[in-house]
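take a look and give me a structure for this.
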Amino acid sequence: MQKIEWKRTKRFKPSEWPGDATEHMNPDLFNELFLLRDLVPSWCSMRPSPVYGAHVRPDGSSRHSTNGNSRLSDATDLFASWKAVWLIWQQACRMDFGGIGLYLDTQLGGKQMPMIHLDMRKNRVMWVRHNGQYYYYENDPVIFFKIIAEYGKNQ
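Below you'll find the model as predicted:
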């Protein structure tokens, strides 16, 4: 079984993910995540969500699911500052991540902060969540980019 090569990065540590989450996560996700971290400016910090289920879930249909330990999760959710999340999102779109979700209505430590979901599904799916509502690029790219533009100019 392939292991996560933590020595490939100085910008992430296993302890940043809650509990034993990384033991149930696909190393391919981390290979891409480490590359992403290296490609964005060093001030663009990314903080893994402190919620275990943002990385690993025992069942369900999401990319976080291990389906009862029959597969590894290939998804993670990361918080970033408003300024950094736009650069992270743009770079992620140029990479091999399949699912890229931007959550504009999340909080970390009681403070509003955007979160980015990244996963390794085969086909590209992009979405933005605003006020609890999901908007998918493939369904309506105009609304998708309108929401992103509105948040971008107000931050």
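
only C-alpha atoms for contact and neighbour calcs from this point on.
OK.

skipping adjacent residues, who's closest to Y151 in space?
L104 (7.9 Å; Cα to Cα, 6 or more residues apart in numbering).

oh, I was asking about P48
Nearest residue to P48, sequence neighbours excluded (Cα to Cα, 6+ apart): L78, at 4.3 Å.

quick one: secondary structure of that neighbour?
Secondary structure assignment for L78 (DSSP: H, G, I helix; E, B strand; the rest coil): strand.

give me the number of residues near it?
Using other Cα atoms under 10 Å, L78 has 21 neighbouring residues.

same question, F145
By other Cα under 10 Å, the residues close to F145 number 16.

what about the spatially most central residue of the chain, is that helix, strand or coil?
The centre of the chain sits closest to H117, judged by Cα atoms, centre = their mean, with a distance of 2.6 Å. Following three-state DSSP, H117 is assigned to strand.

wouldn't it be in contact with D74 here?
No - H117 lies out of contact with D74 (Cα atoms under 8 Å); the separation is 10.7 Å.

the strands in the chain, which residues?
47-48, 75-79, 99-103, 107-108, 111-112, 115-119, 125-130, 133-136 (DSSP state E).

and for comparison, fold this next one:
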Amino acid sequence: MPASDLDFSLVDYFSRGEFPGDVLNHVESDLVLGLSEYRKRLGKQVQPSSVVAGWYRQGGRKGSRHYAIERLSDAGDVFPQCDIRDALLVAMGCDWWGGIGVYLDTNGNDGTPQPMLHLDGREERVVWMRYKGRYIYPLRSESEREEFWKRLSEVSDG
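Here you go, the predicted structure:
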């Protein structure tokens, strides 16, 4: 069911107006409900990306979780308003997120550099990081795992 069909009075932590453009017509309702529960568990504000392509795309790779031609997207990009390490840990504790990506080379909704989380509903768990345009998969090799932790340790809200 598209998220546009949700009764937002039942969604505790998000309102329709937080999602840009026609995004809610193209994403799964379970994505928004999952984000609301994630926000509850995190205990911090989570800002949905203001970029439409952070929610759905009608072009590009068909394998992308954002791809929304003849299906709804089950992926979203968000900016947790806390230490990204806490946001990652809580996301990993949510069994409905299969894909969890930490992006350390993005700008937040205000245009300033801010870490972003990609969260999606794929069945298998995959964790990755993008740092300076390069993807790091911590479960692929020891060296990538070491770099993953190194880059995360460099990012903190204090």
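
go through stretch 56-66 of structure 2 and flag the buried ones.
56-57, 65-66 (16 or more other Cα atoms under 10 Å).

gap between the two ends of it?
Stretch 56-66 of structure 2 has an end-to-end distance of 4 Å (Cα to Cα, to the nearest Å).

what residues does that stretch touch?
Residues outside stretch 56-66 of structure 2 that contact it (Cα atoms under 8 Å, 6 or more residues apart in numbering): 23, 26-27, 53-55, 67-69, 73-76, 120, 122.

can I get the buried part of these as one ChimeraX selection?
Selection of buried members from the contacts of stretch 56-66 of structure 2 for ChimeraX, criterion 16+ other Cα under 10 Å:
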select :23,26,27,53,54,55,67,68,73,74,75,76,120
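
inside helices: which ones of the contacts of stretch 56-66 of structure 2?
Within the contacts of stretch 56-66 of structure 2, no residue falls in helices by DSSP state H.

W149 of structure 2: which of the contacts of stretch 56-66 of structure 2 is nearest?
W149 of structure 2 has its nearest neighbour among the contacts of stretch 56-66 of structure 2 in D120, at 21.8 Å by Cα to Cα.

in contact with the residue nearest to Y151 of structure 1, which residues?
Each residue near L104 of structure 1 by Cα under 8 Å, 6+ apart is listed here: 113-115, 128-131, 151.

go again with 10 Å.
Contacts of L104 of structure 1 were listed using Cα atoms under 10 Å, 6 or more residues apart in numbering, and they are 82, 112-116, 128-132, 147-148, 151.

D74 of structure 1 too?
D74 of structure 1 makes contact with 24-30, 55-56, 62-66, 97, 118-121, according to Cα under 10 Å, 6+ apart.

can you tell me how far it is from H55 of structure 1?
Shown here: D74 of structure 1 relative to H55 of structure 1, a distance of 8 Å by Cα to Cα.

equivalent analysis for D105 of structure 1, please.
18 Å.

counterpart of R11 of structure 1 in structure 2?
With TM-score structural alignment defining the correspondence, R11 of structure 1 maps onto Y13 in structure 2.

now its match: closest residue in space, sequence neighbours ignored.
That would be S36: by Cα to Cα, 6+ apart, it lies 5.2 Å from Y13 of structure 2.

residue in structure 1 matching the one you found?
Match for S36 of structure 2 (TM-score structural alignment): F34.

ok, now how distant is its match from N131 of structure 1?
30 Å.

of these two, which one has the most company?
Set side by side, F34 of structure 1 and N131 show more neighbours around F34, with 18 against 9, by other Cα under 10 Å.

ok, the more buried one - contacts?
F34 of structure 1 touches 5-6, 8-12, 28, counting by Cα under 10 Å, 6+ apart.

filter the residues you listed down to the buried ones and hand me the ChimeraX line.
When burial is assessed using 16+ other Cα under 10 Å, the buried subset of those is captured in ChimeraX by this command:
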select :12,28
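
just put the contacts of F34 of structure 1 in CSV and tack on distance to A92 of structure 1.
Shown next, in CSV, are those (distance: Cα to Cα, whole Å):
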residue, distance to A92 of structure 1
E5, 20
W6, 20
R8, 18
T9, 17
K10, 19
R11, 17
F12, 17
D28, 14
